[in-house]
Each structure stands twice: as C-alpha cells, then as structure tokens.
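Student: My questions concern the predicted model and sequence given below.
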Amino acid sequence: MSKPDEIPALSYILEPALVASLLTAGCLLNRRRPADIVQAHAVLRDDPPPAGDNGWNWHEMKFFMWTIKVPGNERFRMKLFSRFLGMFPFLMEVWYWLLTYWIYQIARAIQALTMGADFRSLAETHARQIITIERFFRIDIELGLQHFVMKREWLLIFFNKTYAMVHIPATIAFMAYSYRYFNPLIFQSTRRTLVLCNCLAFIVFSSWPCMPPRLLPYEEFGYVDTLHTGKAASSELQNCGPFQNQLAAFPSLHFGYSFVIGLSLFIYSPHRLIRAISLFYPLLILLVIMATANHYILDAVGGFFVTIFAQRLNRLLLNLRPIEEWFFWVLRIERPMDKVQFQSVIESDKINSPTHREMSQPLMGNHV
C-alpha cells in the first residue's frame, strides 16, 4: 500500500473540493426564484395556519400497510432556513445522497470491524467459485486485461484514477443534471433506484462475501493491486483504512451505478451529445473495475441484476415519507415543495387558455 508521502499532496484537497464543487453547482443550477415559490403556494392556496393555531395540520400518509397521520410543516415557512431550502431544493437531494452514502459506509465499516477469520476464508472460497464459473464459460478476461493495461503506464494511471475519483463525482453530477433536465417523476424513480441498489447490495455481500481478485494469492492467480502504486494512489482510498469492507466484490455497485446513469442519460437526456456518449460510461467502468483487479466480470453481472431488481422495487421507499415529514417537523423546517408538484403548478399557471389548462398534467405529490 502507498505511504502517505507517496500520494500527491493536492489529492487531499482536489478530491474533496471536486465533490463540494459539484454539490454547490447542483444547488445553483436547480435554484428556484422566490417569485415562483410564492406563485406556486398562491395557486395551491397553500397557506400557513392562522395565528394562534397549533399548526399541526394533520394529514394522512401511507406507511407500508398502514395509514398514519403526520403533521404539516407549513407554519415554519417564513423561517430563514425554510426559505433558504425552498430556494435551493437540490439541498434535499444532497441530504438524501449523504444519508444513503454514510449509512452504507457505516454499515460496511461495522461489518469490516466485526468479521472474523471465517468470513475471510468464506469470501476467498466464493471468489474461487466465481473464477471457476468464468473459466467454464471462458469469460475469465480480467487477468489478460490487467496485463494489457499494466504494459501502458498512462492507461494504468488513467484507470486507477478513474476507479478512485470518478464514481462519486459522476454520481453527483448525474443527480444535479437529471434533477434539472429529466421529467421529475423519472428523476425520482431513478434516485430511488440508486438508493435501493445500496440496500440490496449490502444484503448480498453481507450474506455472500466475495474477495476481489487483487486480494487473492498472487502466486496462484497473478492479480496485482494496481490502486496502491505511488503515482496513482488516491487519498480517498488511502483514508479508508480498517473501516472498509474489502470483501464485498459481488455485486459491483461501481458498475451498477454506471449502468443506471448511462442508460438513463441515453433514454431521457434532452441533449444529443450526452445521449451519444452516455453508454460509454458503463463500458469504461466495466473495463476499469476489471483492469484494477477490484471486480470480476460476474460482479458486473450481479450489479446489473441488482439495479434491475431495485428499479422494480424502488416505490417501496415511498413508504418512508412519513418519517421524513416527522423529521422536518422536529427540526421546525418546512419541506420544499415537491418538484413534480412545483413544476406542474408553475407550468399550468403560465397557460391562460382553458383548453390548455384541461390538457395540463394533474398535480402530484407524496413522492420521496
């Protein structure tokens, strides 16, 4: 593993700065004008409770098989942070992403600290099983690809940096772009799919641990851990230390996320250039995860099926909406108007013709 002094000093600054810059850009790109916010509330006649009212303003929401009451948070509309959040609703997506990311990472860290020697032995057994299956079907291309890449230093550095630095920034950039340009219902479905991918992947690698190629015995298999060479080392990977579960090769979330991102952009992006290059992203990630010996090709297959399953089940997450409403009530903050509802109100109010009003989409809510 690389020593700290082998890592370029700027990596400790540039990598976090890139993430922060993308999150900030997403907030600015998707900001709402105060006039539009006032207009949307006026059209809906969504007024805060009158003075002296206790402000609970109960309404019913589905929580799995039950219908429960949750309090409205309209009374907090004029508070400073409520107004700020209303102007920059993408902060909600930042919150969703950070919550998902840290729950996932903490769960992996706990598992990494509590696993025993038997867990590692089981992970190696599963890795050997994957290699046996790949050899049977003659798709064990990982080692040959790695040898090809390692003979070309510039390509090795590019692949290492791509693995270490692209996954999180690309996901954030995709979220900011899709929030801005996708149909709101499509965006919400895609975001829920990505969230559920983490949950399903954690269940799989907790019950079926798998050792990545780079951790298999070199004398027997010949895989090299390319990510920890001095030139290509990443501060992100260096700082994971013992709090990273390295026995979670199957399924590959790197590929699963890239597949969702690439396919979504190809189908839903309004920009021709982005549609043209979108499918190269999952292909690049597939090559990167194999060339760096972090995943087998069957890990990518597993990641593919996890995303398909997550897409089919993503509406389950809507059942968590009451928890979110209570959370905002406790914080005394009004939750920003849902983008589906906000966009429908703004667009329909700009159309004066009764004919056009009849053709406008209905208001829709209760979407996480």
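Tutor: Cool, the structure landed.

Student: going forward, measure contacts and count neighbours with C-alpha atoms only.
Tutor: Fine.

Student: Show me where the protein has its strands.
Tutor: 59-63, 66-70 (DSSP state E).

Student: give me the number of residues near Trp208?
Tutor: 17 (other Cα atoms under 10 Å).

Student: Pasting the second one now:
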Amino acid sequence: MTATLAPTGVRDDASPTAEAAGRGFLLRSFARPVWWVEILILAVLYGVYSLVRNSVGDVVARAYANGREILAVEDAWGLALERGLNDWVHRTDVVAGAVALHYATLHFLVTPAVLAWLFVRRPTRYRAASGILMVTTALALIGFYSLPTAPPRLLADEGFVDVMSQTSAWGWWPASGSPGSDALSNQFAAMPSLHCAWAAWCGVVLVLLVRRTWVRVVAMVYPFSTFFVVLGSGNHYILDVLAGVVVLCVGASVVQVAGSAGGRLPGPGRSSGDDAAALVSRS
C-alpha cells in the first residue's frame, strides 16, 4: 500500500477514490488528535450517554403506548417488516442464535474498533468522523429521553417473540442483549436505533477510507446485517431503523455546518495552514 503524507507530515494512506469522495466539505481540525485527550472525551461522553440512556424514570405505560402507536402506524402503511422477520428468526434455532450473537457483540466491538483505526491510520479524518458519531449519539439520547418506546419483543400480545430472552441461556448476554445487567439497562431506549445509526456510520467510514475491496464489501454488508438483526430479534421497529439513519444524516450535517463555520482557526499542535479533509458522505 502506497502511503502519502498529509500537509503536516502525518501518515494518511487513504485511497484517491476516498479522497475524492471526502471533499463534500472541509473541516479544520488538529493534524493528529492527542490520544489521552480523546480517551478522556470518550469516557466522559460514555458516562453521560449511560446516565441519560438509563434514566427513564416511571415511563413504562408511556413506553408501551408509544411502541403500540409506532406499530399501528407501520401496520397502516404496510411497513411492519419486523413481524415476519421475527417470526422466521425465532423458529430457526441456528438463525436465532446467530442474530442474538450479532446483536449482543458487534455493536459494542465494531464501533470502538473503527474509532481506534481512524485514530491510528486516518488521524486527519478522525476529528470529523468522531464528531459525527458523537453528535448522532447526542441526538439519539434526546429521542430516548423524550420518546421512551417499548420494543417489539416486549409486545408478546402482538405476536412477537423475545429472541434475546429465548437464546440468553446459550450465551453470556442477558435477556435484553445489553453488555450489562438488565436491571441497569434501559429497555425503552429504542427510538431511534443507535445500533443502526452506529452501524451505518461504521459502514460509511470504512467504504470511504479503506482501500481493500473485501473490507469495503464487508463494510457495506455490516449495516444491512444490523438492520436485519435488530428487526428479526424484535429489538426495533422499522421506523426505529429509519430514524437511526436519519439521525446519522442530521449528525453529519451538523458537523459539516460546524466545520464550514469554523474557518481556519488554528488550535494546539496545528498551524492555520493545516487543512484536514473531513469524512463526508458521497454527494
């Protein structure tokens, strides 16, 4: 792989195709993020994320009402794909186990791995890409707090089967599929789907910035496999999935506007002439 040097001398071997695809806007940022600062920022943000996500209060009745309303809208529009997918998944043990494993693991492994890869291999792209992820997550938290929603798997009277509960004895995950205890997990943080938003973010990042064809193919498949998994497991409605993608697009737009408004303000470790091309979607 042929490496090129960014204006600051930082190694950045993004492909020419990725370079061309990443010129929708320029975001002025540090040439290379400081690792301990980034870890501190991510730790603080994760703490805030966990606090808000799991601070639902007494909203059980409202969450179930919201879930039923979403399902009713989908039924009226013929969008309730999760009904058929969930029915097929829970009837096939191998598929149910694979779906549960995907849901309980990849969401918590792939996103941090992509962030780490960006930091090490695409440092000039890291600030914009991580900014999009953070803004997207913040917007999703607003949704969790303002619109608590019971996922399909909790609506047994609608014919849904809780695949995570069905397969929890097969693996290490609790019935909710969260990395922690069910007692500490917000079962009603469903709208929008962060699983889908984060998976789409990972896919876009890798497709734009990786050279190897097979990696880009896997990157394109990953978001769609996540969409299938969250629907088939009964963890999300199709409208949750669509809302997750919309939130990601809004997050990218916010970062684009912020980058355009930022101009050439120099920061620590960067001169005013250091231009870092940011990650963007294809236009």
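Tutor: Cool, the structure landed. Computed from a prediction, not measured in an experiment: that's the story for all the values here.

Student: Superpose the two chains and report the TM-score.
Tutor: Overlay of the two chains. TM-score (TM-score structural alignment, normalised by the length of the second structure): 0.75; 239 aligned residues with a Cα RMSD of 3.0 Å.

Student: Nearest to Cys210 of the first structure, out of the strands of the first structure?
Tutor: strand 59-63 (34.9 Å; Cα to Cα).

Student: ok, back up a step: make JSON lines out of the strands of the first structure and add mean neighbour count and distance to Tyr268 of the first structure.
Tutor: Shown next, in JSON lines, are the strands of the first structure (neighbours: other Cα atoms under 10 Å; distance: least, Cα to Cα, whole Å):
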{"stretch": "strand 59-63", "mean neighbour count": "14", "distance to Tyr268 of the first structure": "29"}
{"stretch": "strand 66-70", "mean neighbour count": "13", "distance to Tyr268 of the first structure": "34"}
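
Student: The ones you listed: which one's closest to Gly116 of the first structure?
Tutor: That would be strand 59-63 among the strands of the first structure, by Cα to Cα, at 37.3 Å.

Student: Compute the inter-axis angle for that closest one and strand 66-70.
Tutor: 140 degrees (axes from the mean of the first three to the mean of the last three Cα atoms, to 10 degrees).

Student: what span of the second structure lines up against strand 59-63 of the first structure?
Tutor: Under TM-score structural alignment, there is no match for strand 59-63 of the first structure anywhere in the second structure.

Student: Which strands or helices does that strand pack on?
Tutor: If contacts are counted by 3 or more Cα pairs under 8 Å, 6 or more residues apart in numbering; DSSP states H and E, strand 59-63 of the first structure sits against strand 66-70, helix 321-331.

Student: Let's have the ones you listed in CSV, adding distance to His295 of the first structure.
Tutor: Below are those laid out as CSV (distance: least, Cα to Cα, whole Å):
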stretch, distance to His295 of the first structure
strand 66-70, 41
helix 321-331, 35
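
Student: right, so of these, which gets closest to Ile267 of the first structure?
Tutor: Closest approach to Ile267 of the first structure among those (Cα to Cα): helix 321-331, 27.9 Å.

Student: Could you find the counterpart of Leu247 of the first structure in the second structure?
Tutor: Aligned by TM-score structural alignment, Leu247 of the first structure pairs with Phe188 of the second structure.

Student: Report whether the expected contact of that match with Ser146 is present.
Tutor: No - using Cα atoms under 8 Å, Phe188 of the second structure is not in contact with Ser146; the gap is 10.9 Å.

Student: okay, those two: which has more neighbours?
Tutor: Shown here are Phe188 of the second structure and Ser146; by other Cα under 10 Å, Phe188 has more neighbours (25 against 11).

Student: which residues sit in contact with that one?
Tutor: Val56, Ala63, Phe144, Pro148, Thr149, Ala150, Pro151 (Cα atoms under 8 Å, 6 or more residues apart in numbering).

Student: List just the nearest of the residues you listed to Gly251 of the second structure.
Tutor: Nearest member of the contacts of Phe188 of the second structure to Gly251 of the second structure, counting by Cα to Cα, is Phe144, at 16.0 Å.

Student: what do we get in the first structure for that closest one?
Tutor: In the first structure, Phe144 of the second structure lands on Phe205 (TM-score structural alignment).

Student: and what of Ser50 of the second structure?
Tutor: Superposed on the first structure with TM-score structural alignment, Ser50 of the second structure falls opposite Gln105.
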